[in-house]
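> Give the three-dimensional model of this entry:
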Amino acid sequence: MLSIILSIAGGFTAVLIGGWLFTNSMEHISHRYRLGGSFVGAVISPVLTSLPELIVFLVALLVYGGVSGEEVAVGTVIGEPFVVSTIIYPIIFLVAIIGFRRGSRNDLVLEVGRELILPFIVVITLYPTVLLPALLGIGVIRYVIATALFIAYLVYVGLMRGKEGVVIEDVEELRFIKLARFNEDVALALQVITSVLLLYVGSKYLVSGVVYLSRMLSIDTMGLSIIIVPTATVLPESITAIIWTLGNRDTMAVAALIGEKVLYSTIYPALALVLTSWSLTYEAIISVITVETVSVAMLYHVLRGRLTWDVGLIGLVGYAIYIIALI
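Now for the predicted structure:
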């Protein structure tokens, strides 16, 4: 049991540090291209911060394989939007309260730009399609849906490119800048390589810990991975959103989270539909319903330009229902 705990804890830590380093280095790369805030938040940032989940997905399939590895892979794809919708949004509102008390925020609600209507519509429209292959039981439909989701994401990126917003000027110093004797190119290369290695090693141990723990507790592997794996791998984008919330950059904070959900409503389900048998448990179905409910509630508020605390409350209720169903 101790070895399993150490495996999960060690993997969790490595993925967190790797994601932190990788995100920091990618921010410097994106800054050089002078891309606007909304585009960076809803497109660039999710692509970069979702790397931990992608590596977990690939490690589960290629290194472990079999039924357990496939269930962890699918659970990771289904679980990330679920964790963001049920846990991260309430944390964001808690951070808003802290920021308000510290004087870094003007109010307790999140003021967001209407350009975020598009990613919310994409999630609400496309995310439920991940249930169709499992519900209909038709093999070929998996490839049809996968192709459609991939094309939809490309269209989404093109549309968001025209909604860039203001260029972000504040970029934190590269973590490895002193190690590379202030040579930014060398520092950037070293930091990217180190972060990728940490993400791979951490993901491998995290997946193995989830598989062994599910066997020991006789809990469905997919159901458990929907909670544990995304809770670890969602940290990079969550930290980014938290920092932006404290700094009163609400549109950027929400864009980072909804952009991640767009990615997991299109590209990552498309990969899973092609590379796995895509068999879903009832826990997965509950998580999809929860994500849809929270997304619809948030779209209503985005249309008004203000997100209020009831969005976080809906997420917490959905999480509680899922835990009860899992137990």
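
> CA only for contacts and neighbour counts going forward, please
Fine.

> Distance from the helix or strand hosting Thr147 to the middle of the chain?
Per DSSP states H and E, Thr147 falls inside helix 139-161. Relative to its chain's centre, helix 139-161 lies at 18 Å (Cα atoms, centre = their mean, to the nearest Å).

> ditto for stretch 317-327
Chain-centre distance of stretch 317-327: 20 Å, with Cα atoms, centre = their mean.

> Of all the residues in it, which ones are buried?
Residues of stretch 317-327 classed as buried by neighbour count (16 or more other Cα atoms under 10 Å): 318-319, 322.

> can you map out the helices along the stretch 201-327 of the chain?
With DSSP state H, counting those that start in this stretch as the definition, the stretch 201-327 of the chain shows helices at residue ranges 221-233, 235-246, 250-263, 267-275, 282-304, 310-326.

> got the contact list for the closest residue to Leu58 other than its chain neighbours?
Leaving aside its sequence neighbours, Leu58 sits nearest to Ala73 (Cα to Cα, 6 or more residues apart in numbering; 7.3 Å). When contacts are counted by Cα atoms under 8 Å, 6 or more residues apart in numbering, Ala73 touches 56-58, 60-61, 272.

> pretty sure Ala73 belongs to a strand, no?
No: assignment of Ala73 by DSSP: H, G, I helix; E, B strand; the rest coil gives helix, placing it outside any strand.

> hmm, back to that, among the contacts of Ala73, name the buried ones.
In the contacts of Ala73, burial by neighbour count holds for 56-58, 60-61, 272, counting by 16+ other Cα under 10 Å.

> export those residues to TSV and tack on secondary structure and distance to Ile92?
Formatted as TSV, those follow (DSSP: H, G, I helix; E, B strand; the rest coil; distance: Cα to Cα, whole Å):
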residue	secondary structure	distance to Ile92
Val56	helix	25
Phe57	helix	26
Leu58	helix	29
Ala60	helix	30
Leu61	helix	32
Ala272	helix	29
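
> Let's see this one next, to set against the first:
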Amino acid sequence: MFAHYALLALALVLIVAAAEMFTNGIEWLGQRLGLSEGVVGSLLAAVGTALPETLIPIVAVFWFGGKHGADVGIGAIAGAPFMLSTLTLSLCGLSMFVFSRTGRRKQEMKINNGLLTRDLCFFIVAYSLALGASFMSPDRTLRLCVAAGIFLIYPFYVYLTIKGESEMGDEPEELYLAKVFKLDSKRLVLIVPQILLSLVGIVGGASLFVDHIETIAKGIGFSALFLSLIVSPIATELPEKINSIIWARSGKDTLALANITGALVFQACFPVAFGVAFTSWNLDQKTIASGIVAIFSAMIYLRLITTNRLKPVHLMCGAFAYFCVIGVIIATDTVDPMPISSIKQLSL
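Below is the predicted model of the structure:
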């Protein structure tokens, strides 16, 4: 068991180190290409870290197949927006609060209201359509049309994000590979490899983390349901959390929050469109409840942002909603969850 704890710690160190490399590299890519903080945070960083976990529902549906695979796929699709809009934003707010209290950053938040408003509006629209699709006729043609509509929301969002006015971020710390090779940090020949290496480290670290934390939890006696609902999702969303914590520590609040809100839009479009098109998309009451909580949380944050009242403590409240919903799901679950071996295969 000690070996599992040691490897778990190693995985966490690997994820943190890779996330440091990723945030540094992605900021320099934005500087090199003249991109705004909105594009860097909401598009490049959000999509870069969200792509690996997006494969989970696809693997579940096509690899395992049948009702069990579809159920796990739908759970993975619905779980990401729920966790991002509650627990992940909460951890970001907690980081801002702690770092400001310890003098690592200024207390006040400095965010691009227009950028975050756009992200949350697109998420609310796309995910509301997704939840509504669960009540539609099972007609295949109609489902495909709805899926296509949800999918096409994202290119429009990308267009508006690139077109929208937003300031470039301050020049980041020297590129890590540039330090090694003693070259200019703006060289794409160094920036791109650093980003790719960091993504490999993030994926590898997350896979190792999921594997060993599930083994430890199973040895302690936690159920597979507990693992599938809580442990695995927290681990697979770990890169987004750490990226945002790193940016929050540096006082780069727009990047910290846009990394999460941009991932919300991505998760509400690509995986959801896949789910509507290739599964029955008959959401149960618990899944619908988690979706409603995600949308409601986004609406609250949207209101706070548009009225210039958003503070770290508001973000921290998302954890309360997350644990309340998780508690209800665990307490009322009567269906045998997917076997632990299958959960591990999906997580990896």
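
> sorry, back to before: how far off helix 267-275 does the helix holding Thr147 of the first structure point, in degrees?
Angle, helix 139-161 of the first structure to helix 267-275, by axes from the mean of the first three to the mean of the last three Cα atoms, to 10 degrees: 160 degrees.

> Now do the buried residues in helix 139-161 of the first structure.
Residues of helix 139-161 of the first structure classed as buried by neighbour count (16+ other Cα under 10 Å): 142, 145-147, 149-150, 152-153, 156-157, 160-161.

> quick one: the residue located most distally from the centre of the first structure from Trp20 of the first structure, how far?
Among the C-alpha atoms of the first structure, the one most distant from their mean position (Cα atoms, centre = their mean) is that of Arg181, at 33.7 Å. According to Cα to Cα, to the nearest Å, Arg181 of the first structure stands 21 Å off from Trp20 of the first structure.

> And Ile286 of the first structure, by the same measure?
Distance of Ile286 of the first structure to Trp20 of the first structure, given as Cα to Cα: 31 Å.

> so who does Ala146 of the first structure touch?
Ala146 of the first structure neighbours (Cα under 8 Å, 6+ apart): 266-267, 269-271, 273-274.

> still contacting in the second structure, which of those?
Using both residues aligned by TM-score structural alignment, their matches' Cα atoms under 8 Å, the second structure keeps these contacts from those: 269-271, 273-274.

> Redo these as a markdown table? Include neighbour count and distance to His28 of the first structure.
As requested, those are exported to a markdown table (neighbours: other Cα atoms under 10 Å; distance: Cα to Cα, whole Å):
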| residue | neighbour count | distance to His28 of the first structure |
| --- | --- | --- |
| Pro269 | 24 | 29 |
| Ala270 | 23 | 29 |
| Leu271 | 20 | 28 |
| Leu273 | 23 | 33 |
| Val274 | 15 | 33 |
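
> In a markdown table, list the residues you listed along with distance to Val291 of the first structure.
Formatted as a markdown table, these follow (distance: Cα to Cα, whole Å):
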| residue | distance to Val291 of the first structure |
| --- | --- |
| Pro269 | 15 |
| Ala270 | 18 |
| Leu271 | 20 |
| Leu273 | 19 |
| Val274 | 23 |
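
> and which of those is nearest Leu303 of the first structure?
Distance to Leu303 of the first structure, by Cα to Cα, is smallest for Pro269 among these, at 27.1 Å.

> Aligned to that closest one, what sits in the second structure?
Matched by TM-score structural alignment, Pro269 of the first structure corresponds to Val272 in the second structure.

> so that match touches Gly75, yeah?
No: counting by Cα atoms under 8 Å, Val272 of the second structure stays clear of Gly75, with 10.8 Å between them.

> So between Ile286 and Trp20 of the first structure, which is more surrounded?
Higher neighbour count among Ile286 of the first structure and Trp20: Trp20, with 19 against 16, using other Cα atoms under 10 Å.

> so who does the more buried one touch?
Counting by Cα under 8 Å, 6+ apart, Trp20 of the first structure makes contact with 195, 236.

> Tell me the secondary structure at it.
helix.

> Please tell me how far it sits from Ile242 of the first structure.
13 Å.

> same check, this time on Ile121 of the first structure
Distance of Ile121 of the first structure to Ile242 of the first structure, given as Cα to Cα: 23 Å.

> neighbour count winner among these two?
Comparing Ile121 of the first structure with Ile242 by other Cα under 10 Å, the one with more neighbours is Ile242, at 25 against 15.

> what do we get in the second structure for that one?
Match for Ile242 of the first structure (TM-score structural alignment): Ile245.

> Just to check, that match is in contact with Val98?
No: contact criterion Cα under 8 Å: Ile245 of the second structure and Val98 do not qualify, at 10.6 Å.
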